[in-house]
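> Would you be able to build a 3D model of this:
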Amino acid sequence: MTIRLLLRFALALLLCAASGLVFAATPKAFTATYRVLRDGSPMGEATVSLKPLDNGQWEYSKHVRGTSGLAAMLGANLDEVSHFRWKGDVPEAISYDYRLDAAIKTKQRHVTVDWGKHRVTVDEGKGATTYPSQPGMVERNTTALAIGLALRDGQKKLALPVAVKQDVETQRFQATGREKIIVPAGSFDTVRVDRTDADRGFSAWYAPERYPLPVKLSQKDGGDLTMELVSFR
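Prediction:
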């Protein structure tokens, strides 16, 4: 009986492979660099990295350094570090740390998820806020990664539960067409993705067959900021 079950399992795997229904692998560790522009002018550089941790979790980090213009004068630096676990191809949130340092301003946010109690805790230094978690929930830092993996898996529309300051917000994204994009890393035939549930001016251009991150990202919420891929390794 055991041999029959093993044979059936092996046959099922072969049929899935033949029909293209194999599960996509989670991405390997990487480091990507971007140039950052504000209103079309160079402002800084960003480093985005993904790596596995010893406890079965993964770390996804983004570090932005102001190197030109007002950002350099103010010594502006932004650090975002996320820890998550894979739930299928979704980077399900475990913790998120945000810190902005500049000469005139410092801002921070710490988010933790207790999956045993199904609770999210957000602390910005003025008292913690808690609210219920949702399965498959990401946070602001890992959203771009989650979108890229969904595109790689053939999804054209995506509704992501995102842990924000006071609750879990369902953010909706849609692939709106293909565009040729030229960035410092080269020329890419990309899929453009726009956020459709809010007027926040979010657009991202992905080459999902090559990278899980966008080769270009434009965000108008809080200023006209653009990130363009320089290298990926």
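> rest of the way, CA atoms for contacts and neighbours
Fine.
> And the contacts of the longest strand seen in the chain?
If each strand of the chain is counted by residues according to DSSP state E, the longest one is strand 168-183. With Cα atoms under 8 Å, 6 or more residues apart in numbering as the test, strand 168-183 has contacts from 132-134, 137, 156-163, 187-197, 205, 215-216, 228-230.
> Proceed likewise with the subsequent sequence, for comparison:
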Amino acid sequence: MAWLLLAGPAFTAAAQPQHALPESFEATYVLSMGPLSLAEMKRKLYKNEDGHYVFESYSKPIGYARWFTDSTLLEKTEWVYHEQHLRPLKYSYDRQSSDKERHVKLTFDWDKMRVTNTINNDPWSMDVPQGTLDKLLYHLAVMYDLERGDESLNYQVADGGTLKTYTFHKLAEETIETPLGRFKTVKLERPGSRDTILWCAKELNYLPVRIMQEEDGRKLVLKLKSIKGLPADTPNTTASIKP
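Model (predicted):
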């Protein structure tokens, strides 16, 4: 899919860079632990008025969890394509509740190869290597690299004031049942203090349709509830379910 508009009749589609991600989509997930639905997360990809891409994730408690918290989380990353890779420009993290707030902003200066990290209005900066991502954009980078057939899923991520390496290992290819139908998926694992497993659907540009995270014996599962703007081989993917 071409991502740049033709500047004039002298340009052809063949001369434009080709990318593997859709220009926009929207996906909604439900987070559960056992039989309990705890939160809803909505992720959107779109272009802003500057022509940059924005990927955002908004989470809020639902069901039983609303008795214990009113905390909401909004993450946004503004980014562009650079030499066929995803390059972050700005990242923001805003967690709000009735008793506590936390606000984080990252601004990338690629001329100086530095990122400025501002936490609750207290800024500082550090050097970053070429290809560094923020901790939301790497989710899109996994989709992007799988779609292009890239087997090396290693990412340098500016996270918590340090540079971390996130590595995904391919475990298997599985066809799984979801509330929106059956999907052929690539099963990935990111080991760590919280082991994370993703099932990325080939029919949906490798969007994760299920994410499982385990820590201290507790399993949290994120399941796709609805999607809009992504291709699919099955008509069931245009549906949605109630949590």
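> Do a quick rundown of the helices in the second structure.
Assigned by DSSP state H, the helices in the second structure fall at 137-147.
> in it, which residue is closest to the centre?
His139 (3.4 Å; Cα atoms, centre = their mean).
> rewinding a little: what comes up buried for the longest strand of the first structure?
Val168, Glu169, Phe173, Gln174, Ala175, Ile181, Val183 (16 or more other Cα atoms under 10 Å).
> and of those residues, the nearest to Ile94 of the first structure?
Val168 (13.9 Å; Cα to Cα).
> Give the aligned equivalent of that closest one in the second structure.
Counting by TM-score structural alignment, Val168 of the first structure lines up with Leu163 in the second structure.
> Over to Lys51 of the first structure?
Using TM-score structural alignment, Lys51 of the first structure lines up with Tyr46 in the second structure.
> My guess is Ala93 of the first structure contacts Ser82. True?
Yes. The pair Ala93 of the first structure / Ser82 is scored as a contact, 7.5 Å apart, by Cα atoms under 8 Å.
> in the superposed pair, what's the mean gap between the longest strand of the first structure and the second structure?
After superposition onto the second structure, strand 168-183 of the first structure sits on average 1.6 Å from its aligned residues (mean Cα distance after the TM-score superposition for the first structure).
> Can you check what angle separates that strand from helix 143-152?
70 degrees (axes from the mean of the first three to the mean of the last three Cα atoms, to 10 degrees).
> Find the nearest non-adjacent residue to Trp86 of the first structure, please.
Spatial nearest neighbour of Trp86 of the first structure, excluding adjacent residues (Cα to Cα, 6 or more residues apart in numbering): Glu92 at 5.9 Å.
> Next up, the contacts around the one you found.
Glu92 of the first structure touches Phe84, Arg85, Trp86, Pro135, Gly136, Met137, Val138, counting by Cα under 8 Å, 6+ apart.
> Top of the residues you listed by number of neighbours, please.
Val138 (28 neighbours; other Cα atoms under 10 Å).
> Map that one onto the second structure.
Checking TM-score structural alignment: Val138 of the first structure goes with Leu133.
> Could you find the closest non-adjacent residue to the counterpart of Leu153 of the second structure in the first structure?
Applying TM-score structural alignment, one finds that Leu153 of the second structure aligns to Leu158 in the first structure. Nearest in space to Leu158 of the first structure, with sequence neighbours left out and distances taken as Cα to Cα, 6+ apart, is Phe173 at 5.2 Å.
> before we move on, back to that, so who does the match of Val138 of the first structure touch?
Leu133 of the second structure touches Leu86, Arg87, Pro88, Tyr155, Gln156, Val157, Ala158, counting by Cα under 8 Å, 6+ apart.
> next one: Leu225 of the first structure
Val36, Leu37, Arg38, Asp39, Gly40, Ser218, Gln219.
> circling back: looking at Ala93 and Ser82 of the first structure, which is more packed in?
Neighbour count, other Cα under 10 Å: between Ala93 of the first structure and Ser82, Ala93 has more, with 32 against 25.
> ok, now how distant is that one from Val193 of the first structure?
Between Ala93 of the first structure and Val193 of the first structure the distance is 22 Å, computed by Cα to Cα, to the nearest Å.
> cool, and Ala25 of the first structure?
Counting by Cα to Cα, the gap from Ala25 of the first structure to Val193 of the first structure is 22 Å.
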